[in-house]
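>>> have a look at this fold, sequence not included:
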């Protein structure tokens, strides 16, 4: 039976502000990208999220990003690479400690938002992320977009590079994600999202926003937990994969 990892961004609440239904998402995914406090999340949210993931049998990864709470980490920051590396080390370390208190551990790293998009092509920042991960734990895989600088540099540094696709995001013809500032960038219809994922998992391809078909080989597929109707989309994806004989399981 074919197998694919489903991951979701979780732990993105902050104080009295709640975002997403993480517990419900844990019923459909195998990996949880836990916000580390720089773009979202606070210590209590992080610990609670780790505990809930562990109870659901879901592995956790460090969802590291720019230090940008106000912008939810989705804006590009022209930050010095050394400072960025320190920020990434800090975030991984914080999550490792809080995960330990919940009886679990960090098993991979996935950059978030603006940082994720920047290191597709921004070599200096991509190298900073790779250097940070390697300095903390060289056994931690890094998730990224196929063909991205960060995955190229991760492999060059001896780290495991894990290719990722997105269930609820539209693609440009060059394989990059359509900017969230443009119409149609985020998919909302559960049936459309399920079809999108099924093509990725069974045909290793995706339909770009212009209708062209791109080859895309992904070890993990992200279903965003903060999108409207996220739980319904994740449930539809899980059901479609099951019907097609594709099991859901972590890549680690």
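Alright, I've got the coordinates. Please read all numbers here as calculations on a predicted model, not as lab measurements.

>>> please make it C-alpha for all contacts and neighbour counts, starting now.
Fine.

>>> can you give me the strands in the stretch 101-250 of the chain?
106-109, 142-144, 161-166, 205-207, 213-215, 220-222, 246-248 (DSSP state E, counting those that start in this stretch).

>>> so which of these is the most packed in?
Mean neighbour count (mean count of other Cα atoms under 10 Å) peaks for strand 142-144 among these, with a mean of 26.

>>> residue ranges for the helices of this protein, please.
22-25, 43-56, 81-101, 113-118, 123-136, 149-156, 190-203, 230-243 (DSSP state H).

>>> tell me what the first one is packed against?
It stands for helix 22-25. helix 43-56, helix 230-243 (3 or more Cα pairs under 8 Å, 6 or more residues apart in numbering; DSSP states H and E).

>>> so can I have TSV of these showing distance to residue 12 and mean neighbour count?
Below are the helices and strands packed on helix 22-25 laid out as TSV (distance: least, Cα to Cα, whole Å; neighbours: other Cα atoms under 10 Å):
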stretch	distance to residue 12	mean neighbour count
helix 43-56	8	20
helix 230-243	14	20
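
>>> could you dump those into a markdown table and include distance to residue 164?
Formatted as a markdown table, the helices and strands packed on helix 22-25 follow (distance: least, Cα to Cα, whole Å):
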| stretch | distance to residue 164 |
| --- | --- |
| helix 43-56 | 20 |
| helix 230-243 | 16 |
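
>>> re the thing from before, what's the closest of the helices of the chain to residue 218?
Closest of the helices of the chain to residue 218 is helix 190-203, at 7.4 Å (criterion: Cα to Cα).

>>> so which elements touch the closest one?
Short answer (3+ Cα pairs under 8 Å, 6+ apart): helix 190-203 packs on strand 205-207, helix 230-243.

>>> picking up where we left off before, wait, which of the strands of the stretch 101-250 of the chain is closest to residue 127?
strand 142-144 (12.1 Å).

>>> specify the strand with the largest residue count in the protein.
strand 2-10 (DSSP state E).

>>> could you give the angle of it to strand 161-166?
Counting by axes from the mean of the first three to the mean of the last three Cα atoms, to 10 degrees, strand 2-10 points 80 degrees away from the direction of strand 161-166.

>>> list the buried residues in strand 2-10.
Judged by neighbour count using 16 or more other Cα atoms under 10 Å, the buried positions of strand 2-10 are 3, 4, 5, 6, 7, 8, 9, 10.

>>> and those residues as a markdown table, adding distance to residue 249?
Formatted as a markdown table, these follow (distance: Cα to Cα, whole Å):
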| residue | distance to residue 249 |
| --- | --- |
| 3 | 6 |
| 4 | 6 |
| 5 | 5 |
| 6 | 7 |
| 7 | 10 |
| 8 | 13 |
| 9 | 16 |
| 10 | 18 |
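
>>> and here is the other one:
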């Protein structure tokens, strides 16, 4: 189910995380579906109509000028919200290896890549979502998070910061006056403290499509996810991340779209 606006599904009312009743059960009425694109997975054209926000790789962990232009044009064609997806300059490890960096270095790393995408997208640039190891480090480390949000608040105060729900990054960005989209992952498992299960663990990913859909639907109905130890963890969800690099990414996105529509949930870009 989608609304009508220049951006797909967007009805400019409060942020996506507002819950309201649907039939006999409470269900969150709006949700943003975001996906990391421009990373060379070869499925961008099929995925773009199924999402509401695109996180576009800026040439560090993946992508180049040509893919940034192509992906931006594709997002504009489908009226999908455009975001910068900065990561470590690390093509070999796809930006998934953590580095020892300072808050100032983290801030500069993000700014450089936001600037690159802004040169292409201009005023259509709506949000920023960090990638991989940089995302994980900045979301959990208050010092790194402060370095990033200080620079964003100074130079890009209108961008929405996509951050792991309840993380240091989310809290500090909000404290700086930035708009925040609290993010939950459809196909990742969680620890009881609300953090993602490390990718090195065998239970980090939800491989069963039905289980991933069920995690999203329960989150929207009850505001919780089930941690790996069986604990119910309360999480705010303004946006749901769908991974675009798996062999079943398109099939899962289609199924989730169908299930959300059946539940009366409107897919639209988050307003933060």
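Thanks, I have the structure now. Quantities reported herein were computed from a predicted structural model and do not represent experimental measurements.

>>> closest one to residue 168 of the first structure among the helices of the first structure?
helix 190-203 (5.8 Å).

>>> average offset of that closest one relative to the second structure?
Following superposition, helix 190-203 of the first structure is found to deviate from the second structure by 1.4 Å on average (mean Cα distance after the TM-score superposition for the first structure).

>>> now that helix: which residue numbers in the second structure?
The aligned range for helix 190-203 of the first structure in the second structure is 209-222, by TM-score structural alignment.

>>> again with stretch 49-58 of the first structure
Going by TM-score structural alignment: stretch 49-58 of the first structure matches residues 71-80.

>>> same check on stretch 82-93 of the first structure?
Taking TM-score structural alignment, stretch 82-93 of the first structure hits residues 104-115 over in the second structure.

>>> buried residues in that stretch, which are they?
106, 107, 108, 109, 110, 111, 113, 114.

>>> can you get me a residue count around the aligned partner of residue 149 of the first structure in the second structure?
Matched to the second structure by TM-score structural alignment, residue 149 of the first structure sits across from residue 168. With neighbours defined by other Cα atoms under 10 Å, the count for residue 168 of the second structure comes to 21.

>>> residue 168 of the second structure: what's it in contact with?
Neighbouring residues of residue 168 of the second structure by Cα atoms under 8 Å, 6 or more residues apart in numbering: 138, 139, 140, 141, 142, 145.

>>> re earlier: out of the helices of the first structure, nearest to residue 34 of the first structure?
Closest among the helices of the first structure, once you apply Cα to Cα, is helix 43-56, at 7.0 Å.

>>> nearest spatial neighbour of residue 199 of the first structure, skipping sequence neighbours?
Distances taken as Cα to Cα, 6 or more residues apart in numbering place residue 205 nearest to residue 199 of the first structure, at 5.9 Å, with adjacent residues excluded.

>>> tell me the contacts of that neighbour?
If you count contacts by Cα under 8 Å, 6+ apart, then residue 205 of the first structure has 199, 213, 214, 215, 216, 217 around it.

>>> picking that back up, still touching in the first structure? Go through the contacts of residue 168 of the second structure.
Mapped onto the first structure and checked by both residues aligned by TM-score structural alignment, their matches' Cα atoms under 8 Å, the contacts of residue 168 of the second structure keep the contacts 138, 139, 140, 141, 142, 145.

>>> list the contacts of residue 212 of the second structure.
186, 187, 206.

>>> gap between it and residue 235 of the second structure?
16 Å (Cα to Cα, to the nearest Å).

>>> ok so, going back, and the strands of the stretch 101-250 of the first structure as a markdown table, adding distance to residue 63 of the first structure?
Output for the strands of the stretch 101-250 of the first structure, formatted as a markdown table (distance: least, Cα to Cα, whole Å):
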| stretch | distance to residue 63 of the first structure |
| --- | --- |
| strand 106-109 | 6 |
| strand 142-144 | 10 |
| strand 161-166 | 14 |
| strand 205-207 | 25 |
| strand 213-215 | 26 |
| strand 220-222 | 12 |
| strand 246-248 | 21 |
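
>>> over to stretch 135-151 of the second structure now: how far is its first residue from its last?
16 Å.

>>> picking that back up, how big's the offset between the match of stretch 82-93 of the first structure and the first structure?
Looks like 1.2 Å for stretch 104-115 of the second structure (mean Cα distance after the TM-score superposition for the first structure).

>>> how about residues contacting that stretch?
Outside of stretch 104-115 of the second structure, the residues within contact range by Cα under 8 Å, 6+ apart are 58-60, 84-88, 128, 130, 144, 147-152.

>>> hang on, residue 73 of the first structure packs against residue 113?
Yes - applying Cα atoms under 8 Å, one finds residue 73 of the first structure in contact with residue 113, separated by 5.7 Å.

>>> joint contacts of these two?
Contacts common to residue 73 of the first structure and residue 113, judged by Cα under 8 Å, 6+ apart, are residue 65.

>>> wait, which of the contacts of residue 168 of the second structure is closest to residue 271 of the second structure?
Distances from residue 271 of the second structure to those, taken by Cα to Cα, are shortest for residue 139, at 20.2 Å.

>>> report the spatially nearest residue to that closest one, omitting neighbours in sequence.
Residue 139 of the second structure sits nearest to residue 169 (Cα to Cα, 6+ apart), 4.7 Å away.

>>> how many neighbours does the aligned residue in the first structure for residue 178 of the second structure have?
Residue 178 of the second structure maps onto residue 159 in the first structure when the alignment is built from TM-score structural alignment. Counted by other Cα under 10 Å, the residues lying close to residue 159 of the first structure total 20.

>>> with residue 42 of the second structure instead?
With other Cα under 10 Å as criterion, residue 42 of the second structure counts 12.

>>> repeat that for residue 211 of the first structure.
Residues near residue 211 of the first structure, counting by other Cα under 10 Å: 11.

>>> so what's it up against?
So residue 211 of the first structure contacts nothing (Cα under 8 Å, 6+ apart).

>>> just the buried ones from the kept ones among the contacts of residue 168 of the second structure?
Buried, going by 16+ other Cα under 10 Å: 138, 139, 140, 142, 145, out of those.

>>> what's the closest non-adjacent residue to the first one?
The shortest distance from residue 138 of the second structure to any residue other than its chain neighbours is 4.8 Å, reached at residue 145 (Cα to Cα, 6+ apart).

>>> so what's the equivalent of residue 224 of the first structure over in the second structure up against?
Under the alignment (TM-score structural alignment), residue 224 of the first structure pairs with residue 243 of the second structure. Counting by Cα under 8 Å, 6+ apart, residue 243 of the second structure touches 35, 36, 187, 249.
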